[in-house]
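S.K.: Sequence first, then the predicted structure:
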Amino acid sequence: MRAIRWFERHAPQDFALYGYGWDKLPRLPTRLGGLVHRIEGALPLRPRWFPSWRGVAASKHEVLRRARFSICYENVGGLRGYITEKIFDAFCAGNVPVYWGAEDIADYVPETCFIDRRRFRSYDDLHAYLVSMPEDTFFGYQKAIRDFLASPKAQRFSTRTFAETIVAGVLSRL
């Protein structure tokens, strides 16, 4: 939320928000929040809570492909080994992710493949870095991403490995 609000205030021309539910009031984590959302959904006219919201993307890949950078924050921060699809969606689109999540991300993904949000004191610093990035630095990130995705180290995140893990887990319980 802080990232969204910072970019909406300070760099709206450089930021677009996509996804489900962003057209609603930020939800309270209670039953009251659910009730508010149901009432809000029934209203004919609703306020626009997030001016940067562009709707639900028909294709996440296409949106990411058109952007140079994307904010890839995990829903749970600081949890070792918790790495979801977000960073890989960016990689597959040729987009350089600004990542914040697993504290041990560099044990799984080379640091040359992403921008580590933790290395910036503020969103001002992060934004300055992004908009002033030389083309050769940007292309360096993209090359590192391609090299990583083609490496054996990336295979642990493949759909095949995922399916094999699920099947092995199910079979071990039979």
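M.R.: Structure received. Residues are numbered from 1 along each chain as shown.
S.K.: Only C-alpha atoms from now on, for both contacts and neighbour counts.
M.R.: OK.
S.K.: show me where the chain has strands.
M.R.: Under the criterion DSSP state E, the chain contains strands at 69-73, 96-100, 115-116.
S.K.: will you turn those strands into TSV that also has mean neighbour count?
M.R.: Converted to TSV, the strands of the chain look like this (neighbours: other CA atoms under 10 Å):
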stretch	mean neighbour count
strand 69-73	21
strand 96-100	23
strand 115-116	20
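S.K.: what would the ones you listed look like in TSV with distance to Ala150?
M.R.: Putting the strands of the chain into TSV (distance: least, CA to CA, whole Å) gives the following:
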stretch	distance to Ala150
strand 69-73	21
strand 96-100	16
strand 115-116	20
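S.K.: Of those, which is nearest Glu164?
M.R.: Ranking these by distance to Glu164, with CA to CA as the measure, places strand 69-73 first at 26.0 Å.
S.K.: Out of the strands of the chain, which is closest to Arg173?
M.R.: Between Arg173 and the strands of the chain, the shortest gap by CA to CA is with strand 69-73, which sits at 33.2 Å.
S.K.: What count of nearby residues applies to Ser132?
M.R.: 8 (other CA atoms under 10 Å).
S.K.: gap between it and Ala90?
M.R.: Ser132 sits at a distance of 20 Å from Ala90 (criterion: CA to CA, to the nearest Å).
S.K.: just Arg121 next, same as before
M.R.: As it turns out, when the distance is counted by CA to CA, Arg121 lies 23 Å from Ala90.
S.K.: If you count surrounding residues, which of the two has more?
M.R.: In this comparison of Arg121 against Ala90, neighbours counted by other CA under 10 Å, the higher total goes to Ala90 at 26 against 9.
S.K.: Pasting the second one now:
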Amino acid sequence: MPSIAFCSGLNSDLFEGRFGDIFYSESSSSYPSEYWRYPLRLLAQRLILSGWTIQPNSPDSEFDVLYLRDLPKDPVALAALAKRSKTLVVHLAESPLRSVSGIKLLEQLRQYASLVISYMPMPQGIGIPWLTVPLPFLTPPVSPLVHPNALQHFDRRRHLCMISGCDRFGWRRRLSEPLLFYSGSRQKNPVKMPRYVLADSIARVAPDSFDIYGYSWNFARSASKKCWRRSSAQKNDILTSYKFYFAFENFKGSIGYITEKIFDGFRSGCIPIYAGDLSIDDHIPSDAYIDARQFSNIREILDFLQTFNSDKWSAMSLAGVEFMKTQFESSPFSPQIFVEKVASFILCNALKDDHC
């Protein structure tokens, strides 16, 4: 009877027990968050139905199959995991964004991975079974797809917010952060704008209509500090109190990196101002969000938001809510569809079973 174990390569401890036990309570806040535990729990249950067992992981364990959520920073740790695994399944989520060199990333995959799962298209000549599947919107079952207050009226909401962490030491580490804001079609070269620059720009011109939530902004040495409200709270409870929010990904490109940010706005009735994956229109109705690429600067975005009256805002807000109600569960971002694709891929390729 084949067995599978789960762990995260981005944890400081690869065998952090709470992730190894995917049936652990969602109340834990360690990385990866409860959002990843939910689809992996579904995946485990799906494999159990196919006759597999779930193996607890520990530093001394050997595995039939090890599902590694992202690569560890240390290649030595990756080599050790591969040595103890008959089949190493690598799921690339944040690794491509953190890797110093894409070439080194592919070299590590070729050397150690048996199977690869990623939102990215398969690189030419990789020579490893590769499943391209979008990141699921990772909503635990205790959280409804649409927040009970998603239809809260226009007049009862504040104007604009951003939910993001900030480096507490003067943001020096953020200077090397990937693209987080981009100018649009009017300029050939996108403008790099890390979140702290975005926040500071808005705080200087519209401090009374802009709020920031997230860790360490209270240590900021700039105009954005006065817009900071608090560090932690449930994101969707916050968003139901706002008309608009900045849903900016950690990466810009056409590699399929679409995360929970835009869906968080939809399920809260808050209109996302989106910047990130260039293929977003292929997956999401364009009448449900504001595309930041259509504007050349922050001032243009802020001016555009002022054109929304109650009817215009309600129409766009409702489009996002309706997407979550009627289209999301059949979309590739659904955890259930993600699990079926991943389970079939593992069953077909991991141990050469007759499940293809």
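M.R.: Structure received. Fair warning: this is a prediction, and the values are worked out from it, not measured in the lab.
S.K.: Quick TM-score on the pair, please.
M.R.: Overall, the chain-to-chain superposition scores 0.77 on the TM-score scale (TM-score structural alignment, normalised by the length of the first structure); 153 aligned residues with a CA RMSD of 2.3 Å.
S.K.: Would you mind telling me which of the strands of the first structure is nearest Glu85 of the first structure?
M.R.: Closest to Glu85 of the first structure of these, according to CA to CA: strand 69-73, at 9.3 Å.
S.K.: how big's the offset between the closest one and the second structure?
M.R.: Average distance, strand 69-73 of the first structure versus aligned residues of the second structure after superposition (mean CA distance after the TM-score superposition for the first structure): 0.4 Å.
S.K.: what range in the second structure matches that strand?
M.R.: Under TM-score structural alignment, strand 69-73 of the first structure corresponds to residues 244-248 of the second structure.
S.K.: who touches that stretch?
M.R.: Stretch 244-248 of the second structure is touched from outside by 159-163, 180-181, 239, 261-262, 265, 270-276, with contacts defined as CA atoms under 8 Å, 6 or more residues apart in numbering.
S.K.: residues in the first structure matched by the host helix or strand of Tyr35 of the second structure, start to end?
M.R.: Following DSSP states H and E, one finds Tyr35 of the second structure within helix 34-49. Alignment note (TM-score structural alignment): helix 34-49 of the second structure is unmatched in the first structure.
S.K.: what's the spacing between the alignment partner in the second structure of Asp116 of the first structure and Tyr245 of the second structure?
M.R.: In the second structure, the residue matched to Asp116 of the first structure (TM-score structural alignment) is Asp291. Here the distance between Asp291 of the second structure and Tyr245 of the second structure works out to 12 Å (CA to CA).
S.K.: Quick check: neighbours shared by those two?
M.R.: Taking CA under 8 Å, 6+ apart as the contact criterion, the residues that touch both Asp291 of the second structure and Tyr245 are Ile273.
S.K.: Neighbours of Phe266 of the second structure, how many?
M.R.: Other residues within reach of Phe266 of the second structure, judged by other CA under 10 Å, total 30.
S.K.: Just confirm it contacts Pro272, I think it does.
M.R.: Yes - proximity of Phe266 of the second structure to Pro272 meets the contact threshold set by CA atoms under 8 Å, at 7.4 Å.
S.K.: Counting neighbours, what do you get for the closest residue to Cys92 of the first structure other than its chain neighbours?
M.R.: Here the nearest residue to Cys92 of the first structure in space, its sequence neighbours aside, is His61; by CA to CA, 6 or more residues apart in numbering that works out to 7.8 Å. For His61 of the first structure, the count of nearby residues is 16 (other CA under 10 Å).
S.K.: List the contacts of His61 of the first structure.
M.R.: For His61 of the first structure, the residues meeting the contact criterion (CA under 8 Å, 6+ apart) are 89-90, 92-93.
S.K.: Show only the entries of the residues you listed found in helices.
M.R.: Taking DSSP state H, the ones among those that sit in helices are 89-90, 92-93.
S.K.: Nearest to the spatial middle of the first structure, which residue is it?
M.R.: Within the first structure, the residue whose C-alpha comes closest to the C-alpha centroid is Cys72; the distance, by CA atoms, centre = their mean, is 2.3 Å.
S.K.: List the contacts of the closest residue to it other than its chain neighbours.
M.R.: Across the structure, with CA to CA, 6+ apart as the measure, the residue nearest Cys72 of the first structure apart from its sequence neighbours is Tyr99 (4.8 Å). If you count contacts by CA under 8 Å, 6+ apart, Tyr99 of the first structure has them with 71-74, 87, 114-117.
S.K.: Tell me which residue of the second structure lines up with Tyr99 of the first structure.
M.R.: Under TM-score structural alignment, Tyr99 of the first structure pairs with Tyr274 in the second structure.
S.K.: and if you look at Arg31 of the first structure?
M.R.: Mapped onto the second structure by TM-score structural alignment, Arg31 of the first structure lines up with nothing.
S.K.: Next one: Arg31 of the first structure from Phe69 of the first structure, what distance?
M.R.: Taken as CA to CA, the span from Arg31 of the first structure to Phe69 of the first structure is 36 Å.
S.K.: what about Cys7 of the second structure, which helix or strand?
M.R.: Under the assignment given by DSSP H and E, the secondary-structure element containing Cys7 of the second structure is strand 3-8.
S.K.: how about that strand, which residues of the first structure does it hit?
M.R.: With TM-score structural alignment applied, strand 3-8 of the second structure matches no range in the first structure.
S.K.: Where does the helix or strand that that strand is followed by end up in the first structure?
M.R.: Reading on from strand 3-8 of the second structure to the C-terminus, the next helix or strand found by DSSP H and E is helix 17-20. Following TM-score structural alignment, helix 17-20 of the second structure has no partner segment in the first structure.
S.K.: ok, now stretch 117-127 of the second structure?
M.R.: For stretch 117-127 of the second structure, no matching stretch turns up in the first structure, with TM-score structural alignment as the criterion.
S.K.: quick revisit: gap between the residue nearest to Cys72 of the first structure and Leu149 of the first structure?
M.R.: Tyr99 of the first structure sits at a distance of 17 Å from Leu149 of the first structure (criterion: CA to CA).
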